[in-house]
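**Q** build the 3D model from these lines:
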Amino acid sequence: MKRFVTLGTVGFLLFTVTGCGGPDALMREFIVHLNGYAETLEKKESRDKQAGALERVKSTIEKIDKLKLSQEEREKLITKYDGEFKKAKERVETAQKTYLMDGGVATDFPDLFGGFVKPK
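**A** A predicted model of the protein is given here:
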């Protein structure tokens, strides 16, 4: 519970301190939501909570897509947050594997990273 409250607080602060939803704020929000999704898997929370966390990740991706960044701007953004993004991505992938190995329901985990990282 402490982790969830801390994660929510950090996400809220990052979002409000940087202004209204520019690329940097959205990228931080994306990373926070990825970690939140991984946490629901790690704790083996209900499917509803996992679906909610996953929906927050997807909505943030949609917000980033609505900015219509050029490929160059998108690459700069990804490069700027590369370390944090990689850690979050690895955490999600590890949590998915562990969840399934520990007897979690085998569902299709969506590819959250392909559409965001690769050019459209």
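**Q** only C-alpha atoms from now on, for both contacts and neighbour counts.
**A** Noted.
**Q** ok, the most centrally placed residue in the chain - contacts?
**A** For the chain, the residue sitting closest to the mean C-alpha position, by Cα atoms, centre = their mean, is Leu34 at 2.3 Å. By Cα atoms under 8 Å, 6 or more residues apart in numbering, the contact list for Leu34 reads Leu54, Val57, Ala88, Lys89, Val92.
**Q** tell me how far the ends of stretch 65-77 are from each other?
**A** 13 Å (Cα to Cα, to the nearest Å).
**Q** for stretch 74-87, same thing?
**A** Using Cα to Cα, the end-to-end distance of stretch 74-87 comes to 19 Å.
**Q** report the distance from whatever helix or strand Val57 lives in to the chain centre.
**A** In this assignment (DSSP states H and E), Val57 forms part of helix 47-66. Counting by Cα atoms, centre = their mean, to the nearest Å, helix 47-66 is centred 8 Å from the centre of its parent chain.
**Q** for the comparison step, fold the sequence that follows:
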Amino acid sequence: MFVLELCRFVLELCRFVLELCRFVLELCRFVLELCRFVLELCRFVLELCRFVLELCRFVIELCRFVLELCRFVLELCRFVLELCRFVLELCRWHRLWALERSVRAWGQMAGRL
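**A** All right, here's what the predicted structure looks like:
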């Protein structure tokens, strides 16, 4: 009788341990799937970071190009400004020359009178 009860107890204990093992196995499967998900998420984030890095590199190059373009336009504006100053100076000299001729002409006319 005692041996039979002991066997039943051991059998129940084995069933309990078996159920516990099944539970642990399911838990391990869940953790494994969770790890796979996290791994895929990390891969996605890594690819996203690579994309953002490439985008940043492109934007930096674009900014460099725009900066060089602005420098070129600035130099062009400086050249045009100097050209305008030169033309303005030519106009001043032309006006002075025309005024001088006009004064001489009036002087000559006054001398004739």
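**Q** TM between them?
**A** TM-score for the superposed chains, counting by TM-score structural alignment, normalised by the length of structure 2: 0.22, backed by 32 aligned residues with a Cα RMSD of 3.4 Å.
**Q** residues in contact with the helix holding Val57 of structure 1?
**A** For helix 47-66 of structure 1, the surrounding residues in contact (Cα under 8 Å, 6+ apart) are 23, 26-27, 29-30, 33-34, 36-37, 40-41, 112, 116.
**Q** and the next helix or strand past it?
**A** Next along from helix 47-66 of structure 1, by DSSP H and E: helix 71-80.
**Q** that next one vs helix 47-66, what angle?
**A** If you take axes from the mean of the first three to the mean of the last three Cα atoms, to 10 degrees, helix 71-80 of structure 1 sits at 130 degrees to helix 47-66.
**Q** what segments of structure 2 are strands?
**A** For structure 2, no strands are identified by DSSP state E.
**Q** separation between the residue most central in space within structure 2 and His94 of structure 2?
**A** For structure 2, Cys56 is the residue whose C-alpha lies nearest the centre (Cα atoms, centre = their mean; 3.5 Å). Note on Cys56 of structure 2: its distance to His94 of structure 2, by Cα to Cα, is 56 Å.
**Q** same deal with Cys70 of structure 2?
**A** Applying Cα to Cα, the value for Cys70 of structure 2 to His94 of structure 2 is 36 Å.
**Q** now swap in Leu11 of structure 2 and tell me
**A** For Leu11 of structure 2, the distance to His94 of structure 2 equals 122 Å [Cα to Cα].
**Q** neighbours of Val3 of structure 2, how many?
**A** Counted with other Cα atoms under 10 Å, the neighbours of Val3 of structure 2 add up to 8.
**Q** before we move on, back to that, looking at the contacts of Leu34 of structure 1, which is nearest Val10 of structure 1?
**A** Of all the contacts of Leu34 of structure 1, Ala88 has the smallest distance to Val10 of structure 1: 14.8 Å, by Cα to Cα.
**Q** which residues touch that closest one?
**A** Here Ala88 of structure 1 is in contact with Ile31, Leu34, Asn35 (Cα under 8 Å, 6+ apart).
**Q** Throw the residues you listed into a markdown table and include secondary structure and distance to Lys80 of structure 1, thanks.
**A** Output for the contacts of Ala88 of structure 1, formatted as a markdown table (DSSP: H, G, I helix; E, B strand; the rest coil; distance: Cα to Cα, whole Å):
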| residue | secondary structure | distance to Lys80 of structure 1 |
| --- | --- | --- |
| Ile31 | helix | 13 |
| Leu34 | helix | 17 |
| Asn35 | helix | 18 |
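**Q** many thanks, we can stop here.
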